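# my questions concern the predicted model and sequence given below.
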Amino acid sequence: LFQGKDAILSGPAGGVIGAVETAALAGFEKIIGFDMGGTSTDVCHYDGTLERTFETEVAGVRLRAPMMQIHTVAAGGGSILTFDGARFRAGPHSAGADPGPASYRRGGPLTVTDANVALGKLIPDLFPKVFGPQADMPLDRDAALQGFAEQAAEIAGQSPEQIADGYLSIAVENMAQAIKKISVQRGYDVTGYALACFGGAGGQHACLVADALGMEKIHFHPFSGILSAYGMGLASIRATREEAVEEKLDQVFWETFSSIEERLTTATCQELLDQGLSADQIETVTRLHLRYEGTDTALILDHDTTNMRQAFEKAHQLQFGFFDPDRDIIVEAISVEAIGSDTRVDETPPQLPPRDGPATPDQTTRFFSKGEWHEAPVYLREQLRPGDTLSGPCLIIEPTATIVVEDGWSTQVTDLNHMILTRTAARATQHAVGTQADPVMLEIFNNLFMSIAEQMGFTLQKTAHSVNIKERLDFSCAVFDQTGGLVSNAPHMPVHLGSMGASVKTVIDQNPEMKPGDVFVLNAPYNGGTHLPDITVVAPVFDEHNTERLFYVAARGHHADIGGIAPGSMPASSRTVEEEGVLIDNFKLLDQGTFREDELRHLLTDAPYPARNPDQNIADLRAKAAACEKGTQELRKMVEQYGLNVVNAYMGHVQDNAEESVRRIIANLSDSSFEQRMDDGSIIKVAISVDKDTRSATVDFTGTSAIRPNNLNAPSSVCRAAVLYVFRCLVDDDIPLNDGCLKPLTLIIPEGSMLNPTFPAAVVGGNVETSQAVTDALFGALGAMAAAQGTMNNLTFGNATHQYYETICGGAGAGPTFDGADAVHTHMTNSRLTDPEILEWRFPVVLDDFSIRQGSGGAGNYTGGEGVHRAIRFREPMHLSILSTHRQIAPTGLAGGTDGALGRNTVLRSDGTRQTLDSLAECDVQADDTIIIETPGGGGFGKA
């Protein structure tokens, strides 16, 4: 039965069907769907199978329901164009339909549509007169030109047309990156695909997007402007049923397979029969959901082969980069899909009136593209006939869209009246870009650097073996310049990103004779690391001759266990760093491309407190090395495309841009200070002194408590990460978190304090707990927001066969204009909680309760976010550890707001007795004992 969730993204899904079905008629079996509308662009990948996803996020809401695999990027005709004095931006905000673009005559902002109008790619006279307050006027090209002229007045040496063209370059790059995420990032070579273009704005950008991706063919259906609606009409009626199995792929499973398949087939076919289809119109497809034992990501394969293991291993190798012939395969579920075949597309050649001679243009126009003006004929679509061939540059006006055929492209009308655009001239292999900061290229390089880090993260996630990295996403990837300065990162873990530079610089300093193919790994807190479970892999990127180190890439991830006195390597009672696990200090992981597995295994197992699962550690370190290799490949491609001097220059420019953004914020700050108390009696003390003349500030932690006897000490790189994060948050703009943010800041972190400890002080809690206290102290000093829950609520449990670690969400602090969010990971952590089904399947526990802790947020003019109540019952004996704070000292309210509620840690024994645990505590639990974690709420802001 139809439910509301089934309507979500149904329009784009119709576009996928329309693109696939109509492209097949034109002879294309592999396509990239490109649907550009007014607000966003939807892209999809098809190479013979409609790709589905079973989990997606729409408007911040996670949905678990089968739907088409579609990636959306905020780039459409209505995307707003802005200039901040340094960078051009296209999107993510949209002008919508009202007021719409500036050329709509309703006082709207400059948009992508206005850029096309100003450049001559959209002709106002060929649009209906439906604009203006009374909806009776044509598009206003003068308004668009005026807007770009005003920006040109701020930028020496650029015309309004050059600025508009630059904005389009940014929008095109955004869309190209979206396509790479669903294709190149997953191992598909799009140069052999056709770009199936549709949507009202798609035709104006198709050639430029194809050029950005190296694609040679573009397909337009006659209904390209409304293909999503057309696709809905073409869509087959389908019904699916699924049944959980959770059995090994062996003979026992096959003995029960047929009965399950028959039951599901009967149910799906009956649903289609009830909708009026006959039995001969129904086809069925059976699929197996397969995964390796001990993993959580299932691959869905058609049951059309006698060797499902071989098919699974082939698919696993393609998707994740490896397969394990010795590992059992689990059949997670069987699904059957019934497909009605009564709506197949069947187009016939159109009966068009005859035309004398070749196609003649309706008029001639000029449009500006790629930095120059072009004389271009304008053809009306209804005047074209099968067999017509047109060379670019030209415009083709359809009833529902405009197609821009760029220079170097040609188009041919097929027998079915489709249009196929083909690249006829070789495209430039290297871009002519100067080394001076350019507003267009600054934005493009910002996005390119971030894209590389995102691709590294995708590679790490898909090739990792552990739940902690693969499912909880407790990892970070980043790109660094030649000196080890952070250039860009994906939106991963703030506590990682601001401290990884110390690891990279340690590798640089201690390895002057690096060779191509060398990769290094470390976690030593007193030599570039933070705490032992966070292990960082660093790789140099050499030039094409393998003689000079150009850049560095790094990947850091939290390992579920790296040894130590407690399973999970997060002991509450550690007093020295050696008790927390295996120290890895500048170890060469790969020697000129050779993975040193024997030496690594010896390091992990020959320690006072060795790693409990070295095989998993090794597998995850291989995944990090693979992520670094991906980053290396992408940086080399960038150098090949733009040249080394340009890439180096823009690595500096993006940091300069971040620096200027922070300086603008500092200019509006005043001197301030704050003290943040922790449960163990320690104090984080910070004073911020502002020099408005130089727009710089000193952040001084003098007065902070000395080294603690417990493990709440934090290496100075952790403090640095917190400062970087806070000042980046103050910038209400889309800038990368990089080393430029710290250039206006002088940090004073007294040696011998708990924020700058000396060996062998324990540090495992400093990275996760003290980092949060530093963050809240900084926000408190700045008056930016009340304290958040101020803890990661680090819960670890395990025994000889199982080790598990999670951080638990809580309340965010309120601010001057906003309430705190409920039940979120705050500030220095950004990980995901393990899904209940995975938690209970992989570990001998039951999640009895996970709910919002009502009333835990602080009161005020704006209220703090609520914490959570989480209860986990054990099914076998375990050793449990909790690292937390704000069990004694409440998260502070600000400006008259009240404090958030204290957190609580309780063990409910099977006999009904309760044991209260301290902030830092360990204990043994037995079967049917329950750990209950009540996380703190955020502080309130302002008097109620």
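Now that the structure is in, tell me what you want to look at.
# hey, let's count contacts and neighbours off CA atoms from now on
Noted.
# now the helices for the stretch 251-400 of the chain?
251-273, 308-320 (DSSP state H, counting those that start in this stretch).
# quick check: buried residues in the first one?
So the one you mean is helix 251-273. For helix 251-273, the neighbour count (16 or more other Cα atoms under 10 Å) marks Ile260, Glu261, Leu264, Thr265, Ala267, Thr268, Cys269, Glu271, Leu272 as buried.
# and those as TSV, adding distance to Thr56?
Converted to TSV, the buried residues of helix 251-273 look like this (distance: Cα to Cα, whole Å):
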residue	distance to Thr56
Ile260	28
Glu261	27
Leu264	25
Thr265	27
Ala267	27
Thr268	24
Cys269	27
Glu271	26
Leu272	27
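# and those, which two are furthest apart?
Using Cα to Cα, the two most remote members of the buried residues of helix 251-273 are Ile260 and Leu272, lying 19.0 Å apart.
# could you check how far Leu50 is from Ala194?
Distance, Leu50 to Ala194, by Cα to Cα, to the nearest Å: 16 Å.
# want to compare, so here's the second one:
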Amino acid sequence: MTWRVGIDIGGTFTDVVAIDEETGRRVYEKVPSTPWDPSESFANGLGGLTEHGVSANDTAMVMHGTTVATNAILESKYSEAGLIVAHGHREVLECARQTVPGGFGNIAYWEKPPRVVPLELVREVKGRMAHTGNEMAPLDSDSVRAVAEEFKSMGIEAVAVSLLNSYRNPAHEEAVRAIFAEVYPDCYLTLSSELSREYREYERTLSTCLNTALMPALTRYVKQLSGAIEKSGGTSELFVMQSNGGLVPDADIATQPIKAVLSGPAAGVLAACAFGRVADEPDLITLDMGGTSTDICLIENGRPHMLAEGKIEHYNIKTPMVDITTLGAGGGSIASIVGDDSLRVGPQSAGASPGPAAYGKGGTEATVTDAHVVLGRIPEATLGDGSITVDRDAARQAIAQNIADKLGVSPEEAALGILRLASENMARGISLTSVARGRDPRRFTLFPFGGAGGLHACRCAEIMQTAKVLVPLAPGLACAEGLLMTDLRTDAVYTYVRREDAVELAELQQAYRSIAEEALTAARRDGVDQQRIGVETFLDFRYSSQAYEIRVQVDSHFDGDPHELTEQAWQKAIEQFHDAHERTYGYSYKGQDPVEIVALAAAGIGELRRPPINEVTPRNTTWGDANLGDTQVFFESKAGHQGGWVSTPVYPRDALPVGVSTSGPAIVVQEDSTFVLEPGWSMTVDKNGQILATRD
């Protein structure tokens, strides 16, 4: 047997999935995360597979999703870094952009993002490239050498280099690297021209600074992971998920960690695409709710929406990524009373240690999980890896002391308020992901996963008027499983700003072929069979009066060779842009405002063999046979259903009958998650073991 292993480290649990590449057999493992040293839970999860008969010697590939880069940015816990810029551009991070989030009405209250590199560590060097790529003034090598020696003497271990117009001609930045290699070879160095070949100096510089500041920690981290694999006796290759939904060798993430800021969440989205495909549900809205946060993504026609530029916390990052909205609301989110008796949920989290009060590990704060336990929505059983037993009395005490007593209500009413607020916050995130992008959420199916996604799915669907909910077979392990359902991917971008009427097709075709070949070259180096190497190409367009663009796909093929951009394909891409603008914003300027091309992009893809999603063995059982027994659950009142305590059947996930419908309320339990079927809903199990719930 040859195994492929996916390991996703979350804020509370580390999820491990191993798949036999030949048979599709899956083995699951779940261990507590170790936030103080994520590589420890990685090693624990890998070691736990041996109890299931998965040998390290039989493991060909280990795929990993990580939040190390994300958390470092969110918590501002990264290395001190220096920055080298062109003469006269020392305050590039202060200048930033003239836009103000929420409009200029907020200008009196808005604070610009905190500097990644303090002003006192920014150094200017003389030399200048024109926007055409021609050298206007030679690089002052002596000043670069002096800066390198200064940073070395100061003990600054990481340095970012972002020179003006280097996206067009990187010669000066490459000369800086050559000097550093001579003077300060141990320095972690990032060239903006290698990270992003796009214009917009502020975003390129900011991304380069963040990447540089993350390099020391991520380099050490991937070395620890490789060491854990070797210690287990394995020789498998380690690949890391990127924010764009593709894998790269671990060495690539060590040098460009900024590309992994949405590593874990992107894997879950890829799993949703695969599971939606076999369920004939190509249009999904994912709801990935873990212990610390909730990630939401829109999938249309089986593909997730992508961004050419993403945002993490306060920072705009110049790297392709899956379009994911992240909310500070998870199962461990802490509920508190603020101001004038106002209830707030999150963004603070109880995390893995001590965790919610219901975990019985010393937690005393009231959390979303505790609210579910108080209302009977999580039965008194074990959670996660089986080491956590639900303590209902501790959960009730935490809700009473922190919330109910202060508001003068019962613990049940307080718990219901916590869940109502958490669900409303998630519904707002769903709206930002769908309505704000010109999509009607009512025509999509909600896809909940993560340990807590199934607890809120029906309620969120009701708020957004979504008619269907699709729950995968192992929702708490979907991100780890998604790591095994994606391909190797390397992105390349080239700035090319022309108005439609000024484009010379021959010049555009040359640039198009060049960027496609660059992406293909990157894909070939990873040892994938030639017939499994492909390229996807894109063009970024905008109207000439606009500042930002929309990306449209031009081509996708797997014959290992870049195709030509024909006149017909060029005109079709322009029409696609008009349609995309109309679909997203409700209008287009077709025939009114000239179209402008801004950039060409390509993704080199090394297609990996997809492990099969097996059908479950049909069970000759009924819902009555599967019932573990009824339990009392507190539900909110709504049209047609009286609220309060309701006798509710509890079903084990592995005993559900296939193809037979049942009505809510009901609770489906499994080791990695719980699904609550609200009153007014029905559910059935499909051939792959997925639950399809529909509103009555």
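Alright, I've got the coordinates. Small disclaimer: the values here were computed from a predicted structure and weren't measured.
# JSON lines please, covering the helices of the stretch 251-400 of the first structure and showing distance to Ala625 of the first structure.
Compiled in JSON lines, these are given as follows (distance: least, Cα to Cα, whole Å):
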{"stretch": "helix 251-273", "distance to Ala625 of the first structure": "37"}
{"stretch": "helix 308-320", "distance to Ala625 of the first structure": "14"}
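# out of the ones you listed, nearest to Thr113 of the first structure?
Of all these, helix 308-320 comes closest under Cα to Cα, at 38.0 Å.
# after superposition, how close is the closest one to the second structure?
On superposition with the second structure, the mean distance recorded for helix 308-320 of the first structure (mean Cα distance after the TM-score superposition for the first structure) is 2.7 Å.
# residue range for that helix in the second structure?
Under TM-score structural alignment, the counterpart of helix 308-320 of the first structure in the second structure spans residues 573-585.
# buried ones in the matching stretch?
In stretch 573-585 of the second structure, counting by 16+ other Cα under 10 Å, buried: Ala573, Ile574, Gln576, Phe577, His578, Ala580, His581, Thr584.
# please apply the same query to stretch 225-235 of the first structure.
Neighbour-count burial for stretch 225-235 of the first structure [16+ other Cα under 10 Å]: Gly225, Ile226, Leu227, Ser228, Ala229, Tyr230, Gly231, Met232, Leu234, Ala235.
# just tell me the aligned range of it in the second structure.
Using TM-score structural alignment, stretch 225-235 of the first structure pairs with 476-486 in the second structure.
# burial count for the closest residue to Tyr725 of the first structure other than its chain neighbours?
Leaving aside its chain neighbours, Tyr725 of the first structure sits nearest to Pro494 (6.4 Å; criterion: Cα to Cα, 6 or more residues apart in numbering). Pro494 of the first structure: 21 surrounding residues under other Cα atoms under 10 Å.
# give me the distance between Pro494 of the first structure and Ala7 of the first structure.
Taking Cα to Cα, one finds Pro494 of the first structure at 36 Å from Ala7 of the first structure.
# just Leu208 of the first structure next, same as before
Distance from Leu208 of the first structure to Ala7 of the first structure, by Cα to Cα: 32 Å.
# if you count surrounding residues, which of the two has more?
Leu208 (22 against 11).
# map that one across to the second structure for me.
Alignment note (TM-score structural alignment): Leu208 of the first structure maps to Arg459 of the second structure.
# and its match, that one's in a helix?
Yes - counting by DSSP: H, G, I helix; E, B strand; the rest coil, Arg459 of the second structure is found in a helix.
# so how many other residues sit close to the closest residue to Arg556 of the first structure other than its chain neighbours?
Nearest residue to Arg556 of the first structure, sequence neighbours excluded (Cα to Cα, 6+ apart): Thr536, at 4.2 Å. The tally of other residues near Thr536 of the first structure (other Cα under 10 Å) stands at 31.
# surely Thr536 of the first structure and Ala554 touch.
Yes - counting by Cα atoms under 8 Å, Thr536 of the first structure touches Ala554, with 6.8 Å between them.
# got any residues that touch both of the two?
Residues within reach of Thr536 of the first structure and of Ala554 at once, by Cα atoms under 8 Å, 6 or more residues apart in numbering, are Met500.
# so the residue in the second structure sticking out farthest from the centre: helix, strand or coil?
Relative to the centre of the second structure, the most outlying C-alpha is that of Asp142, 42.9 Å out, by Cα atoms, centre = their mean. State at Asp142 of the second structure, reduced to three classes by three-state DSSP: helix.
# coming back round to it: how much space separates the residue nearest to Arg556 of the first structure from Thr463 of the first structure?
16 Å.
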